[in-house]
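# my questions concern the predicted model and sequence given below.
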Amino acid sequence: MLYSKPKDEISVILAQYHIVPNYFETVGKVVKVYTNQGVFALKEANVDRVYRNNLVENVRSLQDKGFRSVVPIYHTQNGEYIVEFNTKHYYLMPWIESVDARSDENLHFQRMFTSLGKMHGSTQKEKKVDKDQLQVHYDTLTKRWSKDKDVLENFIEAAEGNWYMSPYELSYCTYFHKILSAHQFARGQLDEWFKKMKDTENTRVVMNHGNLSISHFLVNKRGEGVFINLENAQETTPIQDLTNYYKGSFKTYPIQQPDRNNWLKMYEKNFSLREEERLLFLSYMAYPTQFSSKINSYLKRSDGSTEKDNVRDLLSAYWHMINIEYFVSKIQEDVEAAKAIEDL
């Protein structure tokens, strides 16, 4: 698709890099710029995210630590990495011609998780555990989860007290024991994590991508992968990238694919999770986040949704939970198998 903005606008921006465009086109959210010096990618930046999360510093820090699987950001002739024009902000990168991920999707994901493990490994830092902050986090989370549990239990009590159940209530009653089991498992993992962290002096923080997605990982024809779109990158626990990615990836029809567990194994070959990190990861993954909010929405029914819509929505949340249950169970199996080998 040919770029719709005036050519003069792009030319003015690129002139600050001493680059003269021949022509350009939009590809997704970037402008692909063809020049005599090569092909470039010009992206309009979310200025708040770029400066709040120190995009440029993060990319340079990764490269300084020897991590090359990240697309570089070019600076202008004046040394600026972010260019402002007409109140908008842009940054320039080399254009990377990526192979089609669909040609071998599983291999593409393996490469992404391998690179993610290397990125986390190359940027890891030890950080002293703030015991007060730890307690506040635990108290806040358990309080919220207790309120969620009250909603879950109150709704089934009300539903079972009805002479005739609505389709939504009947569906919920069918799912309830699975939902409660997931809630109890997540709380148990959280309690184990808190108990262990109280006796732990140091924890780890790493550079997280912040928006991990297969569309943000490009692989060239030589099989070399690079991360793009690091505007949300920040230093925090390594499980943040994992939890955010996996939670989103299971929002689909029921699946039981070991591939997703294998991707995690590829990650851990390069950056092995500590016991306390795994406990918190399993807790966050297993917690049935959606149900209390969906019940509250159903009770209010202020969005005009029909009974059928709500039943379908509840089923989607149930599928999401079941998919995660399989994923978590396979992780537990692997942990138990590793412990059995150690005990030999």
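Nice, I can see it. Residues are numbered from 1 along each chain as shown.

# from here on, contacts and neighbour counts on C-alpha atoms
Noted.

# and residue 122, how many neighbours?
Neighbour count for residue 122, taken as other CA atoms under 10 Å: 18.

# so how far is residue 280 from it?
22 Å (CA to CA, to the nearest Å).

# cool, residue 170 as well?
Residue 170 is 33 Å from residue 280, by CA to CA.

# residue ranges of the strands in this structure, please?
Using DSSP state E, the strands found in the chain span residues 21-27, 30-35, 38-45, 83-85, 88-94, 125-128, 202-208, 217-219, 225-227, 234-236.

# quick one: which of those strands is nearest residue 252?
strand 217-219 (21.5 Å; CA to CA).

# centre of the chain to the closest one, how far?
16 Å (CA atoms, centre = their mean, to the nearest Å).

# which one's more surrounded, residue 170 and residue 280?
residue 280 (21 against 16).

# from residue 313, how far out is the nearest residue to residue 296 once chain neighbours are set aside?
Sequence neighbours aside, residue 151 is the residue nearest to residue 296 in space, at 8.0 Å (criterion: CA to CA, 6 or more residues apart in numbering). Applying CA to CA, the value for residue 151 to residue 313 is 17 Å.

# could you do residue 78 as well?
Taken as CA to CA, the span from residue 78 to residue 313 is 53 Å.

# out of the two, which sits in the busier spot?
residue 313 (13 against 8).

# quick one: residues contacting that one.
Residues in contact with residue 313 (CA atoms under 8 Å, 6 or more residues apart in numbering): none are found.

# for it, give its distance to residue 158.
In terms of CA to CA, residue 313 sits 20 Å off from residue 158.

# correct me, but residue 1 touches residue 27?
Yes: shown here, residue 1 and residue 27 form a contact pair, counting by CA atoms under 8 Å, at 7.4 Å.

# neighbour-wise, which of the two wins?
Set residue 1 next to residue 27 and count neighbours by other CA under 10 Å: residue 27 wins out with 12 against 9.

# what about that one, distance to residue 229?
For residue 27, the distance to residue 229 - CA to CA - is 14 Å.

# what does residue 80 give?
Distance from residue 80 to residue 229, by CA to CA: 18 Å.

# residue 243 now?
18 Å.

# second structure follows, compare the two:
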Amino acid sequence: MSEMNRLEAIHPILKDYLVEPYFVEDYGGVQKIYSNKGTFALKKIAPTIGTDFIRHVHLLYQKGFNRIVPIYPTMDGRYAVLHENNLYYLMPWMSNDYKEDREHKNQQLFRELARLHTLSAKEITVSNEERTEHYEKTIEQMDKHQEFLDGFIDECEKKTYMSPFELLYCMYYTEISQALRYSKAKFEDWYEKTKELEKARMVITHGKLSSEHFLFDDRGYGFFINFENARYGSPIHDLLPYLSRALNTSLKRSDTALDWVYHYYKYFPFKEDEKLLFYSYLAYPIPVIQVAESYFRKQRPRNELKFVRKLQQHYWHLKNSEYVVMRMTEIEAQQQYAKEGAQQQSD
């Protein structure tokens, strides 16, 4: 699209803000607008997403959380403009040029996430039926996964000549199975601890947490963008996907990921039941099970190399996650031991 056409296309949207565009640059779903009133970001979203997230953004501002890039209202008070079957909203443009090492940025991201969760936290009523239904469905899924793992290894071991994938699966089977059993045990502990509780803690979750959705202004302050998936939910739902992506690498002991979690805990510590659920979900080896199921269902000829690579990659992810979970449980045990020792001395 030519520059003139781009200007013509956004003119009807920006007139609702009394903004006169001079020049436009495309950045995928976001356009950078140079105008008579400064530089803006115009974001296009599908109308199916709706504007519920703006309610959450406003609620956070009211509670004193201002580390979200603000959304500007139109002259008649709307926070989004419907134009040719798309919704658009307007924000200030964030330079994101602030030079800081990546680790410091991640620390700031987790601190601000913890503040966001702290300020929006509320207790909601959860019925026994809801909790039990969630528990039973999850346990049923875990049992099905265990059944598949056991059935598939039996199939592999019956063969005189295994394929490379089957051979690798047999090598990994014990550790995949252990991870699944650990995940199930922690989930059962969570249920035992919470089945009598009538309340659960909920926060506004960002819903799409990523370092790309945390931008810096020229003073070095970080701000969240991309709040379209924000909703009330467990704080775990923000941490898990972020950590899972960070651990999706070759084999490594990621003490960095541990640092992030404990930096977050400094400002928003998880309760005992939240920790159990967090360990269960982080340890759950779903990706590696899914690749084995996908291989099992695939009609021949199979691309062995592709499947072997995927299995290895997801196995590494399992081991990286296992390291983080094990270190966290060790740290918890040490802290508990120290606390009990201090209590005994004071008695």
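On my side now, so go ahead. Note that the coordinates shown come from a computational prediction; the quantities given were computed from them, not determined experimentally.

# and for residue 239 of structure 2, the neighbour number?
21.

# just the one 10 residues further on next, same as before
The number of residues packed near residue 249 of structure 2 is 13, by other CA under 10 Å.

# so what does it match up with in structure 1?
Using TM-score structural alignment, the partner of residue 249 of structure 2 in structure 1 is residue 252.

# same thing with residue 153 of structure 2?
Checking TM-score structural alignment: residue 153 of structure 2 goes with residue 156.

# enumerate every residue touching its match.
With CA under 8 Å, 6+ apart, residue 156 of structure 1 has these contacts: 169, 172-173, 176.

# and with 7 Å instead?
residue 173 (CA atoms under 7 Å, 6 or more residues apart in numbering).

# picking up where we left off before, and of the strands of structure 1, who's closest to residue 141 of structure 1?
Checked against CA to CA, the stretch from the strands of structure 1 lying closest is strand 234-236, at 17.8 Å.

# contacting residues around the closest one?
Under CA under 7 Å, 6+ apart, the answer for strand 234-236 of structure 1 is 53, 205-208, 210.

# at 6 Å instead, please
Residues from elsewhere that reach strand 234-236 of structure 1 (CA atoms under 6 Å, 6 or more residues apart in numbering): 205-208.

# repeat that for stretch 258-270 of structure 1.
With CA under 6 Å, 6+ apart, stretch 258-270 of structure 1 has contacts from 110, 113-114, 117-118.

# next one: stretch 214-233 of structure 1
49-50, 55, 69-71, 98-99, 208-210.

# residue range for that stretch in structure 2?
The aligned range for stretch 214-233 of structure 1 is 211-230, by TM-score structural alignment.

# list the buried residues for the matching stretch?
214-216, 222-228, 230 (16 or more other CA atoms under 10 Å).

# tabulate those (a markdown table), appending distance to residue 315 of structure 2.
Converted to a markdown table, those look like this (distance: CA to CA, whole Å):
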| residue | distance to residue 315 of structure 2 |
| --- | --- |
| 214 | 30 |
| 215 | 33 |
| 216 | 35 |
| 222 | 34 |
| 223 | 35 |
| 224 | 32 |
| 225 | 33 |
| 226 | 31 |
| 227 | 32 |
| 228 | 32 |
| 230 | 31 |
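
# picking that back up, now the strands of structure 1 in TSV, with distance to residue 294 of structure 1?
Formatted as TSV, the strands of structure 1 follow (distance: least, CA to CA, whole Å):
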stretch	distance to residue 294 of structure 1
strand 21-27	36
strand 30-35	36
strand 38-45	34
strand 83-85	43
strand 88-94	38
strand 125-128	37
strand 202-208	30
strand 217-219	33
strand 225-227	35
strand 234-236	30
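
# which one of these lies nearest to residue 187 of structure 1?
strand 202-208 (20.8 Å).

# mean distance of the closest one to its aligned residues in structure 2, please.
Its aligned residues in structure 2 lie a mean 0.6 Å from strand 202-208 of structure 1 after superposition (mean CA distance after the TM-score superposition for structure 1).

# which other helices and strands contact that strand?
Under the contact definition 3 or more CA pairs under 6 Å, 6 or more residues apart in numbering; DSSP states H and E, strand 202-208 of structure 1 sits against helix 105-123, strand 125-128, strand 234-236.

# figure out how far the first one is from the centre of its chain.
Centroid displacement of helix 105-123 of structure 1 relative to its chain, using CA atoms, centre = their mean, is 13 Å.

# all helices for the stretch 201-344 of structure 1, in order.
Assigned helices in the stretch 201-344 of structure 1, in chain order: 239-249, 259-270, 275-286, 290-300, 307-343 (criterion: DSSP state H, counting those that start in this stretch).

# deepest in the core, which of these is it.
Each of those was scored by mean neighbour count; the highest is helix 275-286, a mean of 21, by mean count of other CA atoms under 10 Å.

# stretch 289-297 of structure 1 maps to which residues in structure 2?
By TM-score structural alignment, stretch 289-297 of structure 1 lines up with residues 286-294 in structure 2.
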